[in-house]
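Engineer: Whatever this is, show me its structure:
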Amino acid sequence: MVNWFWRRRPPARILKLRARGDLGDAMRVDFAELAPDVATFLGQAAYLQLGYFETLSRLIRATPDLAEKEALSLAAGRALRKHRQIVALIAERVGDPTEVMLPFREQLDAFRRATIGARPRETMLSVHITAGMLDDFYLALASSYGSTGRRVSEILGQAADREQIERLLRATIDSDDEMRSLLSMWARRLVGDTLLVARAALTPARLGLDDEKKVEPVFTALMAAHARRMDALGLAA
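Structural biologist: Predicted structure coming up:
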């Protein structure tokens, strides 16, 4: 696995994952020294949002259908707003946003390129799945960073405006058996790549058995949320 993050050892923290729209008790997992420092957390969170915007913008240019352009533009606009809000937070509390994001550009660009499909619907599904899973993961990490984390939770907790993309995907899946099979296989590949990104956000690069036991409930919850997204699309997780 590629080592994507500086090896700093932050103070003990709590990682909390809450399902979208669920205001009940959130699962809490003590990650101690496994969470990254705040600059790493903010830098990657900001650059991920920029990547979603870039991928969606590419789709807007590629599609001739006006309704699809509108659906994509809504989601792209929301991703860009979230990026700018996190960038403003970096400037306020950490330092120069470009310097904070720069260490993650190469690796996250590679991840984004690897999850761009050969067809527009595959790339739409890529954004829907990867952004959903990683937003959930960074919402979980946010509880580790006090007031800064609470602000990130507010930003990432905003509506993603991907509902119209979900409807486009669902219409394709319902009407085209071949595309349903292709998208189902593509989704399974995306999950592995996305979990690697989430796993690489934790320190150290290799976890001991006790640490693996700590992180397992969070990744189990991520997969449960992913399964719900897949069910909503009419695909098996």
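
Engineer: use CA for all of it now, contacts and neighbours both
Structural biologist: Fine.

Engineer: Where does residue 14 fall, secondary structure wise?
Structural biologist: strand 13-17 (DSSP states H and E).

Engineer: where along the chain do the helices fall?
Structural biologist: 38-62, 66-93, 97-101, 105-114, 120-142, 146-156, 163-175, 177-200, 209-233 (DSSP state H).

Engineer: Need the contact partners of the shortest one.
Structural biologist: This points to helix 97-101. Helix 97-101 is contacted from outside by 39-40, 42-44, 46-47, 87-88, 90-91, using C-alpha atoms under 8 Å, 6 or more residues apart in numbering.

Engineer: One more sequence to fold, the one below, so I can look at both together:
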Amino acid sequence: MSESAADATTTPGSPVPDTDPAYREAVVDLLGAIAYGEISAFERLAEDAKLAPTIADKLDLATMASGEIAKVHPLHERIRAFGRDPFEAMAPFREPIEEFHGHTAPSDWYEGLVKAYVGDGLANDFYREIAAYLDPDTRDLVISAMEEGYHAEFVVDRVRAGIAEDPRLGGRLALWGRRLMGEALTQAQRVAADRDALSALLAGGVDRPGLDLAALGRMFTRLTERHTVRMGELGLDP
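Structural biologist: Here you go, the predicted model:
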């Protein structure tokens, strides 16, 4: 994927490609999953703000939460451009996303930060990989929704400062990061198995590229490598 894709101007309401129904169903599924993920991210960041040690940290998290919810409207508009109701499109993903968050509820401020950075980062990387198989307008919209911006800088700064103050924190958070990786992959596999259209999107078709087993393996290798990089940026062992 070229860097220019992330910088392109997206028009969520522009006409959709005149392709097969399976592709349209897959894209609606994907956008529904991302949109509900953004709503969930908003809720979690707002909840994590209650654990913030300072008023400044509380405000920063609240600001990040508002950024997540702002991404939902363009995704909904794109779903409508495909002739579907966005709330119906999001509904199948509510249970698996909430189940993931139920299994990975942070116990303190630092676990919440690592989850926001590592867990969301893994999901973002996965969606960027899938974006390569989308029509240009939808691809650019997905990539723009994956931008981390100040969020990443904020989390890295706070976690590294915490570890510097208490080195024992690093070991606990490293274990937490590994758990997040395992839970996220489990939920991703579950969603892919339950949603045939998404699986078909990755497999490709007569008129569009897809992933064979070897390519799929390489994709998950890249996801693992990026997870390792993120853990390193936080000062944690992968």
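
Engineer: How close are the two chains, by TM-score?
Structural biologist: Laid over one another, the chains give 0.77 as their TM-score (TM-score structural alignment, normalised by the length of structure 1), with 207 aligned residues with a C-alpha RMSD of 2.9 Å.

Engineer: quick one: the residue nearest the centre of structure 1 and residue 189 of structure 1, what's the gap?
Structural biologist: In structure 1, the residue lying closest to the centroid (C-alpha atoms, centre = their mean) is residue 134, at 2.1 Å. According to C-alpha to C-alpha, to the nearest Å, residue 134 of structure 1 and residue 189 of structure 1 sit 15 Å apart.

Engineer: Give the aligned equivalent of residue 121 of structure 1 in structure 2.
Structural biologist: Aligned against structure 2 by TM-score structural alignment, residue 121 of structure 1 finds its counterpart in residue 110.

Engineer: measure the nearest residue to residue 199 of structure 2 once chain neighbours are set aside to residue 135 of structure 2 for me?
Structural biologist: In space, and not counting its chain neighbours, residue 199 of structure 2 is closest to residue 192: 5.7 Å by C-alpha to C-alpha, 6 or more residues apart in numbering. Counting by C-alpha to C-alpha, the gap from residue 192 of structure 2 to residue 135 of structure 2 is 20 Å.

Engineer: ok, how many other residues are close to residue 133 of structure 2?
Structural biologist: For residue 133 of structure 2, the neighbour count with other C-alpha atoms under 10 Å is 20.

Engineer: The one 4 residues further on too?
Structural biologist: The criterion is other C-alpha under 10 Å. On that basis, residue 137 of structure 2 has 20 neighbouring residues.

Engineer: and if you look at residue 61 of structure 1?
Structural biologist: The number of residues packed near residue 61 of structure 1 is 10, by other C-alpha under 10 Å.

Engineer: what's the counterpart of it in structure 2?
Structural biologist: Checking TM-score structural alignment: residue 61 of structure 1 goes with residue 50.

Engineer: Identify the residue spatially nearest to its match, adjacent ones excluded.
Structural biologist: Nearest residue to residue 50 of structure 2 in three dimensions, chain neighbours excluded: residue 58, at 7.0 Å (C-alpha to C-alpha, 6+ apart).

Engineer: need the contact list for the one you found.
Structural biologist: The contact partners of residue 58 of structure 2, taken as C-alpha under 8 Å, 6+ apart, are 49-52.
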